[in-house]
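*Asks:* Pasted the sequence and its predicted model underneath.
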Amino acid sequence: MIDSQALQTLLEGVATGAIAPQQALEQLRYLDTETISDFARIDHHRQLRTGFPEVIWGQDKTTEQILTLFRAYAARNQAAIATRIEPDRIPRLQAQLPELTYDSIARIAALQPQLPQPQPGRLAVVSAGTSDLPVAEEAAVVAELWGFRVDRIRDVGVAGLHRLLAERSRLDQADVLIVVAGMEGALPSVIAGLVACPIIAVPTSVGYGASFQGLAALLSMLNSCAPGMGVVNIDNGFGAAQLAGRILRRLHRLGRSDDQ
């Protein structure tokens, strides 16, 4: 938690004019952490520093630990997101937290005391096949929970290239594209040769044995000859959503600066 004496000194400095409000805000960016039981330390000010709140990685935590963390956020009336939550854990979570929402494809549980503030720009999440949807939806749902507009373009893998070409207008409307593909991971390279916006490529652990749980797709994306594309780790839809959000916000800020 914030050290009360340090906070009082800071606020008194603002009140007397010894510290400018903007200077105080800069100092507050690094003050607020909260120790939770004996297993976690919540970073409540991550959103103030980075623009995005801390998110709970649910896969390797117990249900009781996840409940404890959600309650800590709820006590401050803060939104909370937990990724990689399997459906069989939801009944117990919702029995304790009836307001908890859950997306079974994305495997994301969330508490949202209020609607998120609308964010700038247009994000499109493109998935190669149905088996890539869990990772694509992780990206899309996280982005929506943060207030971004998301256009979903599904099942347009390179095995049927005409399906992708039929969506050219939607691709062109996006400010940032998240492109999710397994198998040989060719879809982001193809799209990178068609559009002008930044592309975030996400390899998935989908494919037969020689795909090596997504390693083949990852290497294909890293070795792409099409420029303008960045790559996140295998199955990392969440990371792709945050990177896309940072790009969109920065573009918006630069646009406002240009207008001034």
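*Replies:* Now that the structure is in, tell me what you want to look at.
*Asks:* switch to C-alpha atoms for all contacts and neighbour counts from now on
*Replies:* Noted.
*Asks:* tell me which element Ala110 is part of?
*Replies:* strand 108-111 (DSSP states H and E).
*Asks:* now what about that strand, what contacts it?
*Replies:* With contact meaning Cα atoms under 8 Å, 6 or more residues apart in numbering, strand 108-111 is reached by 70, 74, 79-85, 99-103, 138, 141-142.
*Asks:* can we see that at 10 Å?
*Replies:* The contact list for strand 108-111 (Cα atoms under 10 Å, 6 or more residues apart in numbering) reads 55-58, 70-71, 73-74, 77-87, 90, 93-94, 97-103, 137-138, 141-142, 145.
*Asks:* Just the ones of these in strands?
*Replies:* Secondary structure from DSSP state E places 56-57, 80-83, 101-103 of those in strands.
*Asks:* Stretch 31-44: end-to-end distance?
*Replies:* 9 Å (Cα to Cα, to the nearest Å).
*Asks:* List the buried residues of that stretch.
*Replies:* For stretch 31-44, burial by neighbour count (16 or more other Cα atoms under 10 Å) applies to 31, 42-44.
*Asks:* here comes the other one, which I'd like you to weigh against the first:
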Amino acid sequence: MIDDILEQLQNGTLTVAETKEKLASYENLGFAKIDHHRKNRQGFPEIVFGEGKTADHILAIVQSLRARNDSVLVTRISREKAVFVQKECPDFEYNEIARTLAWVKEKPKRDGPYIAIVCAGTSDLSVAEEAAVTAETLGIPVRRIYDVGVAGLHRLLDNIDEIRSATVSVCVAGMEGALPSVLGGLVRNPIIAVPTSVGYGANFNGLSALLSMLNSCASGVSVVNIDNGFGAAYNAALIYKLVHKEEINNEDIIS
């Protein structure tokens, strides 16, 4: 990428000022510094955390990101703020369950490998959907397997072949957080467990599920923070890209 920019400077298609702007590692908006080189370093562009930011600030940030990337994702954003952004960016999609606002230049069309988002109960859907939207915005195909908690193991077993065929699974559960351990004994792909804050008093807002997952006796289970669907999906996407690096590179060449 840098070589291309320098070549354009050399042949006169870019001015010195334009070259400096393209080579800048971040854009200073005054209230925020947008990391435009994040994708070059890590493989994915910067993601916006919506909580605590004003609607005006979110709008300015997403407009800056969209100008240089093929996808933009805002997590934990209220409907009110999302509607404000959509007035200027009507092609952004708001998922009220996930509380995400997302835009992709081209949605993934790949058949074949996918990430499985496995969710214990419908009370955990907000976290599961945050994970699903995150992966999809990062260009990763997703299969949703919802409401398959341990209270009815037959539901999980009915879907086990689809989960086993996934490259990696994100497993979301609240209450006692048992689902990742059960799933870990049934599949050979990596499992990223997400405890949710769903549960009665002794659940301690997800602490019980977190400790259960951290103490899992099943191998191959990693754990992220409580309600962190985004973090789980991001790590799953990194695993997916490493496993399917050659296929993804070939698709980029073809496109």
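*Replies:* Perfect, I can see it now. Just so you know, these numbers come straight off a predicted model, no measurement behind them.
*Asks:* After superposition, what is the TM-score?
*Replies:* Put the two chains on top of each other and the TM-score (TM-score structural alignment, normalised by the length of the second structure) is 0.84; 238 aligned residues with a Cα RMSD of 2.8 Å.
*Asks:* coming back round to it: against the second structure, what's the mean shift for the following helix or strand past the strand holding Ala110 of the first structure, could you check?
*Replies:* Note on strand 108-111 of the first structure: by DSSP H and E, the next helix or strand toward the C-terminus is strand 122-127. After superposition onto the second structure, strand 122-127 of the first structure sits on average 0.5 Å from its aligned residues (mean Cα distance after the TM-score superposition for the first structure).
*Asks:* And strand 122-127 of the first structure, what does it pack against?
*Replies:* helix 133-145, strand 149-153, helix 168-173, strand 176-181, helix 187-192, strand 199-203, helix 237-259 (3 or more Cα pairs under 10 Å, 6 or more residues apart in numbering; DSSP states H and E).
*Asks:* what stretch of the second structure does it fall on?
*Replies:* Under TM-score structural alignment, strand 122-127 of the first structure corresponds to residues 114-119 of the second structure.
*Asks:* and that stretch, how far from the chain's centre?
*Replies:* Centroid separation between stretch 114-119 of the second structure and its chain, computed with Cα atoms, centre = their mean, to the nearest Å, is 12 Å.
*Asks:* In it, which residues are buried?
*Replies:* Residues of stretch 114-119 of the second structure classed as buried by neighbour count (16+ other Cα under 10 Å): 114-119.
*Asks:* got those residues as a markdown table, with distance to Met213 of the second structure columns?
*Replies:* Shown next, in a markdown table, are these (distance: Cα to Cα, whole Å):
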| residue | distance to Met213 of the second structure |
| --- | --- |
| Tyr114 | 23 |
| Ile115 | 20 |
| Ala116 | 18 |
| Ile117 | 16 |
| Val118 | 15 |
| Cys119 | 14 |
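*Asks:* Name the nearest residue to the aligned partner of Leu214 of the second structure in the first structure, sequence neighbours excluded.
*Replies:* In the first structure, Leu214 of the second structure lines up with Leu222, judged by TM-score structural alignment. Distances taken as Cα to Cα, 6 or more residues apart in numbering place Val231 nearest to Leu222 of the first structure, at 6.6 Å, with adjacent residues excluded.
*Asks:* got the contact list for that neighbour?
*Replies:* Contacts of Val231 of the first structure by Cα under 10 Å, 6+ apart are 178-179, 188, 199-203, 218-219, 221-222, 240.
*Asks:* ditto for Asn233 of the first structure
*Replies:* 201-204, 214-215, 218, 239-240.
*Asks:* Can I get the residues you listed in a markdown table including distance to Ser4 of the first structure?
*Replies:* Putting the contacts of Asn233 of the first structure into a markdown table (distance: Cα to Cα, whole Å) gives the following:
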| residue | distance to Ser4 of the first structure |
| --- | --- |
| Ala201 | 45 |
| Val202 | 43 |
| Pro203 | 46 |
| Thr204 | 46 |
| Gly214 | 48 |
| Leu215 | 49 |
| Leu218 | 48 |
| Gly239 | 34 |
| Ala240 | 37 |
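*Asks:* Top of those by number of neighbours, please.
*Replies:* Scoring these on neighbours with other Cα atoms under 10 Å, the highest-scoring entry is Pro203 at 34 neighbours.
*Asks:* Please tell me how far the counterpart of that residue in the second structure sits from Val142 of the second structure.
*Replies:* Aligned by TM-score structural alignment, Pro203 of the first structure pairs with Pro195 of the second structure. To Val142 of the second structure, Pro195 of the second structure is 20 Å away according to Cα to Cα.
*Asks:* And for Glu106 of the second structure, the neighbour number?
*Replies:* 10.
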